[in-house]
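[1] curious how this folds, go ahead:
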Amino acid sequence: MNLDFSVLNGYIPYVMKGTAITLLFTLVSALFGFIWGTILSLFKISNIGPLRWFATVYTSIFRGTPLLLQLLLIYYAIPQLFQYDISPLMAAGLAFGLNSAAYLSETIRAGIQSVDRGQHEAAMSLGIPYKTMMISIILPQAVKNILPALVNECISLLKESSLVSVIGVEDLMRRANVVGADTFKYFEPLVFVAVIYYVLVLILSTVARVLERRLRRSD
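    This next block holds a predicted model:
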């Protein structure tokens, strides 16, 4: 089969450095997506029409166009339109965060609406401000209800992060391609990177299951 994994000798540290970049990118994108997605979800349940309209249109656009297209538009359009030389990693984080927020906004909205309506009414009757009620009472319970969906979104971000290699981000996939170009053997580095992705997903899934069990015990 002409397979020779010894071609990776000397390249393993170089490829492994891409793991840190991939994890950092995933963490930043997930955090940004969660915060912006939460804001969008609040817009969707707001009594203010323009906010609901904005959140609905935003979600429709980002869910209705390919993520790769959004990534390329942000990376190439910002320098052209605003004369700002955005870095590949920043463009990738922005694109993935904005895209993730569109999906998470629906998930978080469903989580908020799954919380017993009586808790809203009780908080309002006690004179608790809306902002305090959402942050301290409603959102923690909503996050607990949608934790599996949030973990699935993080896993999707981790796997889809391989797309950032097309704009030059030195992530795992980009480094695998560099090794392939140097050695003229692509299968071995790609398999090595696939194993790293798989292990990262397993670790994330395990941590999520442990957290979910602890949350269930706290009920």
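[2] going forward, measure contacts between C-alpha atoms and count neighbours the same way
    Fine.
[3] now for the helix ranked longest in the chain, which elements pack on it?
    Of all the segments of type helix in the chain, defined by DSSP state H, the longest one is helix 12-44. With contacts taken as 3 or more Cα pairs under 8 Å, 6 or more residues apart in numbering; DSSP states H and E, helix 12-44 sits against helix 49-64, helix 88-114, helix 147-160, helix 172-183.
[4] the inter-axis angle of the shortest one versus helix 12-44?
    Between helix 172-183 and helix 12-44, the angle formed by their directions is 150 degrees, by axes from the mean of the first three to the mean of the last three Cα atoms, to 10 degrees.
[5] for the host helix or strand of Thr132, buried residues please.
    Under the criterion of DSSP states H and E, Thr132 resides in helix 130-133. By neighbour count with 16 or more other Cα atoms under 10 Å, helix 130-133 contains the buried residues Met133.
[6] distance from that helix to the middle of the chain?
    Helix 130-133 has its C-alpha centroid displaced from the chain centroid by 26 Å (Cα atoms, centre = their mean, to the nearest Å).
[7] next one: stretch 61-75
    14 Å.
[8] what does stretch 44-60 give?
    Centroid separation for stretch 44-60 versus its chain: 22 Å, with Cα atoms, centre = their mean.
[9] second chain to compare with the first, below:
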Amino acid sequence: MNFNFLPKYFSYFNDGMLVTLIISAFVVLIGTCLGIIVALGKLSSFPPLRWLAKAYIEIFRGTPMLVQIMLGFALAGNLNFPTFHIGILQQDLGRLVPGIIVLALNSGAYMAEIVRAGIEAVPIGQQEAAYSLGIRPRKTMVNVILPQAIRNILPAVGNEFVTIIKDSSLLYTIGVMEVFSGAQTVVSLTYQTISPLLVVALYYFVVTFVVSRLLARLEKRLRKGYAK
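    Predicted structure coming up:
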């Protein structure tokens, strides 16, 4: 086991990690927005909307992500999307876009439950106080309840971001060129297996560790600001 391939093939890991972070950022952003909408649907007093939200959550939480990715790619068909390069890695939008959408739908199901729990954790007195001031229910939710709920769920959102960074490696199965795909390319070029996989594991660990620490500091700062 040696790492003499690194100087020549570093770009596969660096550019791949950049792609992984871009994918993860899009997935968490879309998943969070979707999670808020679905959570509000699940808390709705309108039964069909509530049932639809529950069905969506149960389907995406109750089936393997890998199956969802493969099914989503199959349903997308042969999309005639352009290709482009991020560094040394060629990206096919016909594979990247379905992959991001499926990951976001999966993330949205988990985020919906996180947001719902965050909303329900806000003291009922906040809602009653807003109503007593004549604030309409919709504005109460948007201006009073959701800001407090989002602050409460920040740690869980951070955990979801870290999870997506790792789970995005599953997009390798549909040909998305991210960091794990880059490592597999290095394996095929160097005929080494363990060393490239150890390197990609180190990349995942360093990035998730740094992201976790940054989110912990952000959470701490927000809590201090709220306490003041």
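[10] where does the TM-score land?
    Remark: TM-score between the superposed chains equals 0.93 [TM-score structural alignment, normalised by the length of the first structure]; 215 aligned residues with a Cα RMSD of 1.5 Å.
[11] for the first structure, which residue occupies the most central location?
    Against the mean C-alpha coordinate of the first structure, by Cα atoms, centre = their mean, the closest residue is Ala30 at 3.5 Å.
[12] can you find the partner of that residue in the second structure?
    Aligned by TM-score structural alignment, Ala30 of the first structure pairs with Val28 of the second structure.
[13] tell me how many other residues surround the closest residue to that match other than its chain neighbours.
    Using Cα to Cα, 6 or more residues apart in numbering and skipping the chain neighbours, the partner closest in space to Val28 of the second structure is Phe161 (6.1 Å). Residues within reach of Phe161 of the second structure, counting by other Cα atoms under 10 Å, total 23.
[14] Phe161 of the second structure -> the first structure?
    Counting by TM-score structural alignment, the partner of Phe161 of the second structure is Cys154.
[15] what does Val38 of the second structure give?
    Mapped onto the first structure by TM-score structural alignment, Val38 of the second structure lines up with Leu40.
[16] do the same with Leu18 of the second structure
    Checking TM-score structural alignment: Leu18 of the second structure goes with Ala20.
[17] Arg223 of the second structure now?
    Using TM-score structural alignment, Arg223 of the second structure lines up with Arg216 in the first structure.
[18] Val200 of the second structure too?
    Per TM-score structural alignment, Val200 of the second structure is aligned with Val193.
[19] go ahead and confirm that match touches Arg174.
    No: at 10.0 Å, Val193 of the first structure does not count as touching Arg174 under the criterion of Cα atoms under 8 Å.
[20] OK, contacts around the match of Ala30 of the first structure?
    Neighbour list for Val28 of the second structure: 104, 107, 160-161, 164 [criterion: Cα atoms under 8 Å, 6 or more residues apart in numbering].
[21] now Met133 of the first structure
    120, 123.
[22] kindly recompute the last result at 7 Å.
    Contacts for Met133 of the first structure (Cα atoms under 7 Å, 6 or more residues apart in numbering) come out as Ala123.
[23] residue in the second structure paired with it?
    Using TM-score structural alignment, Met133 of the first structure sits opposite Thr140 in the second structure.
[24] can you check His120 of the first structure too?
    Counting by TM-score structural alignment, His120 of the first structure corresponds to Gln127 in the second structure.
[25] for the nearest residue to its match once chain neighbours are set aside, give its distance to Ser11 of the second structure.
    In space, and not counting its chain neighbours, Gln127 of the second structure is closest to Thr140: 6.7 Å by Cα to Cα, 6+ apart. Distance, Thr140 of the second structure to Ser11 of the second structure, using Cα to Cα, to the nearest Å: 50 Å.
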